[in-house]
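J.: what's the 3D shape of this:
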Amino acid sequence: MTTKCFGPLFKQCVLTSGVSINFMTHGMVMGFSSVLLPQLRATTDVDESTATWIASIFGVSLILGTLSVPLIMSTYGRKPANIVSATLMTVGWLIISASERASTLLLARFLQGFSMGFLADMGNIFIGECCSPKNRGAFLTTISVSLMLGTFLVHSLGTVISSWQTIALISACISFLDLIIIVLSPESPSFYAMKGKYDECRKAFRWLRGQFEEDELEKLIKINMTKESNITSESDENFINKLQKKFVYLKTTLKKKEVYKPIVIMLHLYVLGQWCIAVTFDTYAKDILDIILGTDINFGIVIVSLDLQRLVSNFLAILAIKMIRRKLVLVVTMSTNVICYFSIALYVYLKTHDILSYDHPFIGLVLLHIHLFTTAVGAVPLINIIAGEIYPLQHRGLCGMIGILFFSINETINMKSARYLFASIGLHGAYTIYGLLVAYSVIVVWILLPETKDRVLLDIEEEFRGSPLIVESKLIGEDNENVRD
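T.: The predicted model follows:
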């Protein structure tokens, strides 16, 4: 297909859509709790502990998926990992659509969490390896847009459809469509090069990029030829020796400035992403809105308006991130996020203790809109972008796995503890704790994160390293036998 309408940009869009729609279904998983739990409480005698497990169990299986995906990515490829992720997601939605018991809901949500773990680390890598540098930033931003769109879609469906089974069936159809797109998409050229399949690498690369980025293609093949020669020379080593080398690799790698500094930054960024209210609100929107706005509001209209505003804000974030420095966007939005946390906490405290001389739901609604705006423009898109910019190229797989594991643990703690915090110390107490966590993380990131906008990856790595990478041959040869994808 050499026509202009089916050129490289179109093909990269198709491949990116396979990853992005998968992320959209993950946004639907997170937002589904806000639809599912109120219906469960109204129609069944599900207890509070079971309800919180239904909401949070995908965070546990997300950890298992994260641990499994590096092996599948390096052995079988990025595309098979994406296929497994979409398949598990589809099966999970189908189980929910036929479910009438808490046990089957838990099983389905567990499978969906496994699917999310597969994609969390692989999605950025797949898009980054397959898309042209000039389009890469925009394509990576579609991940956060897709997550927001998924949440918006499931909340919108929840306002017009009163059956969670029907919503799950619609979600399964979307996930199955995504599976078809993924199957029709090519494998990453980088994976073919890593496996020594250079003809397939050239074919996939030119299919995705056209004939105008040959320098990058030849460099990719040359680097992986060097890796192949080093790995082949040690292929006869026994398992114990290989295991010992892996431990030595892990120990020495984590001591490198260009490794541990980005990891520390990303751990704090994941704290921002997890506790900035976006995830908590997607799961417990009804509980939060009932406390802040009262129970006599039109929940459907309010939740759709908030989701729509976040979706539009996320599209605006693409423009903001392209024009404004990363650190400035992050610090301004997350500082405002902290102010909103404390403002809402104070407002709810005064409201629940009948201290306010005047009150109106519009006050809480404005605070909520500002609060969620900060997450849509700041934390959610920037985490994906910065994660694709600051990890060193040689150790991206290891760094990404550590970061996603930390995020998964935070997600499980967040989902499991939120309702207990609301019940024990009130929403105002929980929001105060969340605000302090975000404030601490913003300060650390502001101190440690260098500006990454419009900089090549090797320049960023050299700044963390504190010294130049010297020569290309040394960069390629260093620790090649232990490089993790």
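J.: Please count neighbours and contacts with C-alpha atoms only from this point.
T.: Fine.
J.: Can you give me the neighbour number for the closest residue in space to T295 that isn't next to it in sequence?
T.: Spatially, and ignoring its direct neighbours in sequence, T295 is nearest to L289 (7.8 Å; Cα to Cα, 6 or more residues apart in numbering). Using other Cα atoms under 10 Å, L289 has 19 neighbouring residues.
J.: V145 too?
T.: By the other Cα under 10 Å criterion, the neighbourhood of V145 contains 25 residues.
J.: does T295 count as helix, strand or coil?
T.: Secondary structure, DSSP: H, G, I helix; E, B strand; the rest coil: T295 is coil.
J.: Please name the nearest non-neighbouring residue to I21.
T.: Here the residue nearest I21, using Cα to Cα, 6+ apart, is D178, at 6.1 Å.
J.: Next, the contact list for that neighbour, please.
T.: D178 is in contact with 17-18, 21-22, 86, counting by Cα atoms under 8 Å, 6 or more residues apart in numbering.
J.: switch to 7 Å and redo it
T.: Neighbouring residues of D178 by Cα atoms under 7 Å, 6 or more residues apart in numbering: 18, 21-22.
J.: What is the distance between the helix or strand encompassing L119 and the centre of its chain?
T.: Here L119 is covered by helix 102-130, with elements defined by DSSP states H and E. Taking the mean of its C-alpha atoms, helix 102-130 sits 10 Å from the chain's own mean (Cα atoms, centre = their mean, to the nearest Å).
J.: Can you give me the buried ones in that helix?
T.: For helix 102-130, a neighbour-count test (16 or more other Cα atoms under 10 Å) marks 102, 104-130 as buried.
J.: do stretch 50-61 as well
T.: Within stretch 50-61, the residues that qualify as buried by neighbour count (16+ other Cα under 10 Å) are 51-61.
J.: In CSV: the residues you listed, plus distance to K255 and secondary structure.
T.: Converted to CSV, the buried residues of stretch 50-61 look like this (distance: Cα to Cα, whole Å; DSSP: H, G, I helix; E, B strand; the rest coil):
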residue, distance to K255, secondary structure
A51, 42, helix
T52, 39, helix
W53, 37, helix
I54, 39, helix
A55, 37, helix
S56, 34, helix
I57, 34, helix
F58, 32, helix
G59, 29, helix
V60, 29, helix
S61, 30, helix
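J.: compare with the first, here's sequence two:
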Amino acid sequence: MGTSQAAKSGITATATKNGVAKLGLDRNKEGIVNIAFSDDTLSIKSGNPDGNVEIGKISRRSSVVVDGVAAAQRNSEDIPTYGTQVLGMAVAALAYVGIGTISGFSGGMLPLLTESENDIQLDKYRVGLFTSVINLGAAAGCIVGGFPHVMVGHRSYLLVALPLSLAAWIILAMSHDIWVVLSARAFLGFTMGVIVFTSSKYVAECAHDSVREKLVNALETSRQFGYFFVYAVCCSDLSWRELALVCGCVSTILPFIGFLYVPSAPKWLATHGRVDHAYDSLVFFRGQNYDSRKELNGILDKLSKTEGADNALYQLRQLKDPIILRFVVLFAFIHFASQFNGNVVTGAYAIYIFKAADVSSISPYASMVVVGLARVLSTLFYLVEVERVGRKPLVIVPFFLAGTSLFVLGAFFYAQATGGAFGELEWVPVTALSFFSFFSNIGFPVLNLTRGELLPPVARSTGGAILYATYYFGGFAASLSFSYIVSAIGMHGTFWIYCFVNILVVVVDYLDLPETRGRSLEEIMEEQRHEGASPSHHDHAS
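T.: Below you'll find the model as predicted:
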């Protein structure tokens, strides 16, 4: 294109079409100009009697001009802006707060709903239904969220689900009939299932590859903040009806308004032939200076190679693949069994557990807030460590420590029932449950992350919907059975059973789940097909 002579240094810079300069060197009185390459920097040094003296650098991340000619140039079209992507995640995160409030609502409200002077009084059987029926509704919501959302889009589906969730909260707050209350809880669970599945898909499809995992993982922090929020509000003088209205307004109105101002996911728009709208969506989430047309062409190219892949029936047929089916069945077992590890129960029965501990030094409500804070802190720790530690250690170690915490809690209740000295240590219940909540809520997000990394895109939506439904069926069974198990074998025996389930998850993960960090799906699938037997063979060998 053009040549420029730098007289003093003897450097000739020739700019080429792609903006990268070709450098030529001339001898001069300072000696030979030496060029040193590193990963990101090209250093220019002059050789003189006093030794090499660095006189300049060319970095891949900067633009260098020699006599007016670009020697290197950063391609700004490859740099998306992240502000609007974070905005999209924040809107979805507000909806995720509602998931925590729905799940944690019973954790602080059960005493008010079991008191005789209340117009709504729940016996043991109905308490079990009140805490568990949301999981049954969520299982149905995941199935519905996993199929029709392919047709109507994530954003549109959420704009329908959020007002319905608010309506269910209002019905719950205003009802004076037990079965209407239970029905409202079931419908809240249904909307929860739709929101948890659809919001995560929306964020995943709107985020750039460089930040997708971080933004999706950040949603879990919002869900745990929902628990903390409802536990904190329970410490106030609000009635359970007033608390229901507060939770409904906070968790639905703000995200609904937010979704009115963000576009639909670009991939969904492209899938349905709305290419111009997909381009506009990419420009919104990537910024004006980013080459959105190039990314859109990449999306269209992938869609052309996997035509029909977003069709629910097509994805169901992909589950016939032995490797995919193996992972779906394995995760279905883990998701169902892990609901009996104590996490769903301690969230739904928190105040009941602390009242049973009969501790005078700290109130049950204050203990509950401490546990809620531990939930939030666990997800922040997860966000920091997930990029640096393998998936298997982040499942094995937290679930083992969670099981250990429940063993200690069971020992406290056993000592309390038998008159042992350990039962007099009043700091044990809140400490053990806080440690359990912290470690358990590190392990669960890693399991979800691993599931997403092991299911191929051609089966991810439908397979994910099935696994979410299995997860919530397990939650329904665990919540419903809790009070009956306590009646049969006591509080200590119940927590020891949950301790055993945590250890079971550790064993299954160690034996049957491959490490996915730093490995492509294609590499893992090829390895499974080659070995044919256990997906853990490679990990045992390594």
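J.: neighbours around the aligned partner of H155 of the first structure in the second structure, how many?
T.: Alignment note (TM-score structural alignment): H155 of the first structure maps to Y231 of the second structure. By other Cα under 10 Å, the residues close to Y231 of the second structure number 30.
J.: repeat for S97 of the first structure
T.: Neighbours of S97 of the first structure under the rule other Cα under 10 Å: 21.
J.: what does it align to in the second structure?
T.: Per TM-score structural alignment, S97 of the first structure is aligned with A173.
J.: need the contact list for its match.
T.: Applying Cα under 7 Å, 6+ apart, the residues near A173 of the second structure are 241-242, 244-245.
J.: same question, L112 of the second structure
T.: Contacts of L112 of the second structure by Cα under 7 Å, 6+ apart are W240.
J.: can you tell me which residues contact the most centrally placed residue in the second structure?
T.: For the second structure, N217 is the residue whose C-alpha lies nearest the centre (Cα atoms, centre = their mean; 3.5 Å). Contacts for N217 of the second structure (Cα under 7 Å, 6+ apart) come out as L383.
J.: So what does it match up with in the first structure?
T.: Using TM-score structural alignment, N217 of the second structure sits opposite T141 in the first structure.
J.: tell me which element its match falls in.
T.: helix 133-160.
J.: G113 of the first structure -> the second structure?
T.: So, by TM-score structural alignment, G113 of the first structure is matched to G189.
J.: contacting residues for the closest residue to that match other than its chain neighbours?
T.: Nearest residue to G189 of the second structure, sequence neighbours excluded (Cα to Cα, 6+ apart): I134, at 3.8 Å. Contacts for I134 of the second structure (Cα under 7 Å, 6+ apart) come out as 185-186, 188-189.
J.: can you rerun that using 8 Å?
T.: Here I134 of the second structure is in contact with 102-103, 185-190, 476 (Cα under 8 Å, 6+ apart).
J.: Please produce a markdown table containing those residues, extended by distance to V370 of the second structure.
T.: Converted to a markdown table, these look like this (distance: Cα to Cα, whole Å):
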| residue | distance to V370 of the second structure |
| --- | --- |
| I102 | 19 |
| S103 | 17 |
| R185 | 26 |
| A186 | 28 |
| F187 | 29 |
| L188 | 26 |
| G189 | 25 |
| F190 | 29 |
| F476 | 25 |
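J.: Closest to S156 of the second structure out of those?
T.: Comparing these against S156 of the second structure with Cα to Cα places F190 closest, at 16.5 Å.
J.: my guess is that closest one meets I143, correct?
T.: No. Taking Cα atoms under 8 Å as the definition, F190 of the second structure is not a contact partner of I143, at 9.7 Å.
J.: mean deviation of stretch 475-484 of the second structure from the first structure?
T.: Once the two are superposed, stretch 475-484 of the second structure sits an average of 0.9 Å from its aligned residues in the first structure (mean Cα distance after the TM-score superposition for the first structure).
J.: Output the residue interval of the first structure matched by that stretch.
T.: With TM-score structural alignment as the criterion, stretch 475-484 of the second structure aligns to 411-420.
J.: buried ones in the matching stretch?
T.: 411-412, 414-416, 418-419.
J.: for stretch 60-77 of the first structure, same thing?
T.: Using 16+ other Cα under 10 Å as the test for burial, stretch 60-77 of the first structure gives 60-70, 72-74, 77.
J.: same check, this time on stretch 227-247 of the first structure
T.: Across stretch 227-247 of the first structure, burial judged by 16+ other Cα under 10 Å covers 227-228, 230.
J.: what distance separates the start and the end of that stretch?
T.: 20 Å (Cα to Cα, to the nearest Å).
J.: Figure out how far it is from the centre of its chain.
T.: That offset, for stretch 227-247 of the first structure, works out to 33 Å (Cα atoms, centre = their mean).
J.: Restricted to helices, list the buried residues of stretch 60-77 of the first structure.
T.: With helices taken from DSSP state H, the overlap with the buried residues of stretch 60-77 of the first structure comprises 60-70, 72-74.
J.: In the first structure, which helix is the longest?
T.: Longest helix in the first structure, counting residues (DSSP H): helix 8-43.
J.: and that helix with helix 102-130, angle?
T.: Interaxial angle of helix 8-43 of the first structure relative to helix 102-130 (axes from the mean of the first three to the mean of the last three Cα atoms, to 10 degrees): 160 degrees.
J.: can you give me the angle helix 8-43 of the first structure makes with helix 133-160?
T.: Angle, helix 8-43 of the first structure to helix 133-160, by the same axes, to 10 degrees: 30 degrees.
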